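In: Build me a model from this:
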Amino acid sequence: MNIQSNTFERALSSLKDIYTRTERVIDRIGDSKLKKSFLWTLTVLFCLSALLFLNILTPLISDDFAYLFIYGENIRVASIGDIVQSQINHYYQWGGRSVAHFIAQALLLLPAYFADVLNTLVYLGYALLIYFHVTGRNKASLSLFIFINLAIWFMQPVFGDTVLWLTGSANYLWCTFLILLFLLPYRFYKGGELNVAGKILVSAGLFLSGIIAGWTNENTAGAMVLIIAFFFIYYRSHKWKIPVWAVSGLLGGIIGYAILILAPGNFERAGESAFGFSVIAYRLFNCTLTFFFYSGTLILSCLVIYILYYRFPGGGRNDKLKLSIIYSIAAIAAVYAMLFSPTFPRRALFGVVTFLIVGAGILYYNLDFSQKLLRQLRLSVITIGTISFFFTFYLAAKDINTFRNIMEEREIKIEEAKRKGVASCEFERYEGSAYIHGEDPFSEELMTRHYGIKIRLKGRD
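Out: Sure, this is the predicted structure:
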């Protein structure tokens, strides 16, 4: 027993020694602007490299084959004019996400490597926008930026569908990027006044960008409008004037959201489906189930951060709580906005998770890190999270590369079949994973049109 006790004490002493030395290194780095800048650069380059690698690996799949063509026509997209025509057709025949699908078709029109680079840069912009919504105009925090990227990687339910799959990234990553960018002036506002020319320019700019942001994604854009309304209440609690540009942006957002929701294609698809009490009750249950099932870990993490903040708050406690609650309530609203949709796919949680990360991040950023316990927790989570990332990144790359190889083998067989005059090709349907979107039931039709030969996809036994 004494031997076991001594071994445990030595192990604990070694851990404490490692932590103490690590903290000294961190303190020395924190005292040097050059070292901090180097670490920031290294971290950003690592994020860019990792995402670019996965983007390059990810091949076209499912809806990507649809948006290579003018929507509703058997003509390949060859110009911006074709994309405009495609989105007019899409608006009247399918739905109002014109901004999202314009982006998707523009990316598909570009050389693949250029689209991959753009998608990677937008991911970085998305992560940085979350960071700035958390910090406002306050001092930099590398640990916060690392936390945000780890949270995106581990907490987004289907990272591949929303960040790597080209059509999915246009609908979720790019649209959420536009929404966060549009909301940034509201987060930065501290009651200051602009001159007349500034008011006119900013108001016009926010009105137009509000239309674009509102015209992106149903539940996330709806939550965006709610966030602006809450910011107005927040401004009044500080006795700040609600600026003209803020009202102008809100009007633009509402107009854009109306254009999105009132698309004739939405009603065309909905048909005569009933919307009675039993349907509402079922969808309410389904929304709640989806939220807790796929975001339960994030909800629990947010609760832990709220408890820690209650126990170890930094300065301006009530103010930071108000800001955090704005984004957290918007996230919940984005969940129940899906009551109006017959289905709730996991990727629709992208905006929900984003707003929850911002809400929790505001409290994390304002914790009192002079407390040794908090510093130990921060270092432990970053260490374990980074190690976990490397293992899961390997799995992600393996999954994506497996499907990439499948697609390359398929294309060789398709070319061979076309040379021999064979009428069709049959392949096993790929079901996908958290890192790569699967093949949908309509993938056969889309691939048939793209490859110019009948494609059949059979389910796995």
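In: CA only for contacts and neighbour counts going forward, please
Out: Noted.
In: residue boundaries of the strands in the protein?
Out: All strands of the chain, identified by DSSP state E, fall at 424-428, 454-458.
In: just how off-centre is stretch 313-321 within its chain?
Out: Centroid separation between stretch 313-321 and its chain, computed with Cα atoms, centre = their mean, to the nearest Å, is 27 Å.
In: hang on, the earlier thing: deepest-packed of the strands of the chain, please.
Out: Among the strands of the chain, strand 454-458 has the highest mean neighbour count (mean count of other Cα atoms under 10 Å), at a mean of 17.
In: Who are the packing partners of it?
Out: strand 424-428, helix 443-451 (3 or more Cα pairs under 8 Å, 6 or more residues apart in numbering; DSSP states H and E).
In: and this one, so I can compare the two:
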Amino acid sequence: MDKVVEFIKKNKVKVAGALIMIAAFVILLIINLHVDYTSDDFRYRFIYDTPGNPLPTTKKISSFWDVIISMINHWKLCNGRVVAHGLLQMVMPFGKLFFRIFNSLVYVSLGFLIYKHSVYGKKSNLSLLVLVYIGMWFFLPQFGLSVMWASGAANYLWCAAIMLSFMLPYRMYAANGADSVKDSWKSAVLMGLFGLFAGCTNENTGGGVVLICTLFILFYKIKGFKIPKWSWIGVITAVCGVVLLLAAPGNYRIDSKASFAEILIRFKDVIAKTETLAFWLFVIIAVVLILALLDKSRHTKLGINWLVPLIYFVGSVAMISVLAFAAMRPERTWFTAIVLLIVIAGWLYSEIKFSDVKPYIITASKLGLTAVFTIVFLISFNKELSAVKSTYDQIKPGLEAIEQAVENGENEVEIPLVTPSDSKYDPYNGALYAGDSPTLWVNAWMEKYYGIEKITGVK
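Out: You can find the predicted model right below:
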């Protein structure tokens, strides 16, 4: 016991940081436990062999090789997001509880990655770590569809974590040069592999990753750093990932061609949605930027380090701007761009020192700010969890009816139709669930998933 106490005393900051992440994990797991599969989730439990209803030959994923075959078919028939859906298909065979735990871990990991991108090369900042998770809760777009919905989480939450993981060595090298990341062939091979994955994530984000990493290499050149081989190899393979993603024959089932006038209209829509999604985040960035500029104790007022948040900003703007060329622009496609804006806010917050002010005033101010936002978060979480639970309470009887029918060997089952809440944290608010027609594609895939011949939704 004494050794534990001594360890905690010596590693207070690390222990506190771990407790913050554990709390974030528990919070997300609680809400995850009140969400079930819906929409495409049932489809991705099987080898992808048709864009329509399941075929008599469609079979469940049972091996890694099945995932490879499935993603080759997916690339040909649906789209090139083989990294997201391939990872989803590797996770789903382990069951719903495993998915919920894994998803919660990825969420915590994304928050930690945002934090590391913000503070790397600086002192630990526990208040920032708390604020990052609170910022994710409030600002991540369509939270239910991008974090809670299994298929959406794979496409947005998990892919964002992959991209920030890939970009972290670039950020580390920008802070400490060769002292942070060794320029070895092992590093080059690993970065080459992750670059391929990061580039092949989403249509509007892969190119943004390439741009950000390229700008970091230019940053190294400006600072006089040696350009490590892993940095340009990572960019090259990320470009290959983007090409793999965009070249998928399945992409062409959706026609995104438009006239110049139509693109202008789309661009106006992109600006309007960006304002809706990120207005308060831009306000926060402006406030912390002003505070950082007013901080007379800093010595890099307009120094080269200001290029770091600028790199993330350019990448975010690029990821948003290209959406004007997309036929469909759901809010969740802003996910990674918003994540980069949170990184910028975090970077600016971590730059505020005010060393000429008494330390206890700064500490008290940070604690007070963190406490206020934590209270606001807890109020919001309690409200939104109630909304998600209200939908889950409608779904649960149907799940129990299906499980009972399977146990009794019955071929048909009726389940209650669902009226989801209007909460952005509710995945059923946007993702299609079972309807009153057994021929509906969602019903068809649910039937295949549970091994029931007919599932009908009833009022």
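In: circling back to that earlier point, how about CSV for the strands of the first structure, with distance to Pro243 of the first structure added?
Out: Converted to CSV, the strands of the first structure look like this (distance: least, Cα to Cα, whole Å):
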stretch, distance to Pro243 of the first structure
strand 424-428, 58
strand 454-458, 56
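In: Out of those, flag the one nearest Ile242 of the first structure.
Out: Closest approach to Ile242 of the first structure among those (Cα to Cα): strand 454-458, 56.6 Å.
In: Ser231 of the second structure corresponds to which position in the first structure?
Out: Using TM-score structural alignment as the criterion, the counterpart of Ser231 of the second structure in the first structure is Ala246.
In: Count the neighbours of that match for me.
Out: Ala246 of the first structure has 23 neighbouring residues, counting by other Cα atoms under 10 Å.
In: next one: the one 5 residues further on
Out: Here the count is done by other Cα under 10 Å, and Leu251 of the first structure has 19 residues near it.
In: nearest residue to it other than its sequence neighbours?
Out: The shortest distance from Leu251 of the first structure to any non-neighbouring residue, by Cα to Cα, 6 or more residues apart in numbering, is to Phe207 (6.8 Å).
In: ok, how many other residues are close to the one you found?
Out: So Phe207 of the first structure, with other Cα under 10 Å, has 25 neighbours.
In: ok, the aligned partner of it in the second structure - contacts?
Out: For Phe207 of the first structure, the aligned position in the second structure is Gly192, judged by TM-score structural alignment. By Cα atoms under 8 Å, 6 or more residues apart in numbering, Gly192 of the second structure lies in contact with Trp230, Ile233, Gly234, Val235, Ile236, Thr237, Ala238.
In: ok, the residues you listed vs Thr214 of the second structure, which is closest?
Out: Closest to Thr214 of the second structure out of the contacts of Gly192 of the second structure is Val235 (6.8 Å), distances taken as Cα to Cα.
In: got the contact list for the closest residue to the closest one other than its chain neighbours?
Out: What sits nearest to Val235 of the second structure in space, not counting adjacent residues and going by Cα to Cα, 6+ apart, is Val210, at 5.8 Å. Counting by Cα under 8 Å, 6+ apart, Val210 of the second structure touches Gly199, Val235, Ala238, Val239.
In: Can you report how many residues neighbour the second one?
Out: For Val235 of the second structure, the tally of surrounding residues (other Cα under 10 Å) stands at 24.
In: The match of Ser231 of the second structure is in contact with Ala204, isn't it?
Out: No. Ala246 of the first structure is not in contact with Ala204 according to Cα atoms under 8 Å; the separation is 10.5 Å.
In: quick one on the thing from earlier: any idea how far Lys116 of the second structure is from the match of Phe207 of the first structure?
Out: 21 Å (Cα to Cα, to the nearest Å).
In: what do you get for Gly224 of the second structure?
Out: To Lys116 of the second structure, Gly224 of the second structure is 23 Å away according to Cα to Cα.
In: Neighbour count: those two, which is higher?
Out: Legend: neighbour count by other Cα under 10 Å for Gly224 of the second structure and Lys116, higher for Lys116 (22 against 10).
In: what's the counterpart of that one in the first structure?
Out: In the superposition onto the first structure, Lys116 of the second structure corresponds to Phe132 when matched by TM-score structural alignment.
In: Enumerate every residue touching the closest residue to its match other than its chain neighbours.
Out: Spatial nearest neighbour of Phe132 of the first structure, chain neighbours left out: Leu184 (7.8 Å); criterion: Cα to Cα, 6+ apart. Residues near Leu184 of the first structure by Cα under 8 Å, 6+ apart: Leu129, Phe132, His133.
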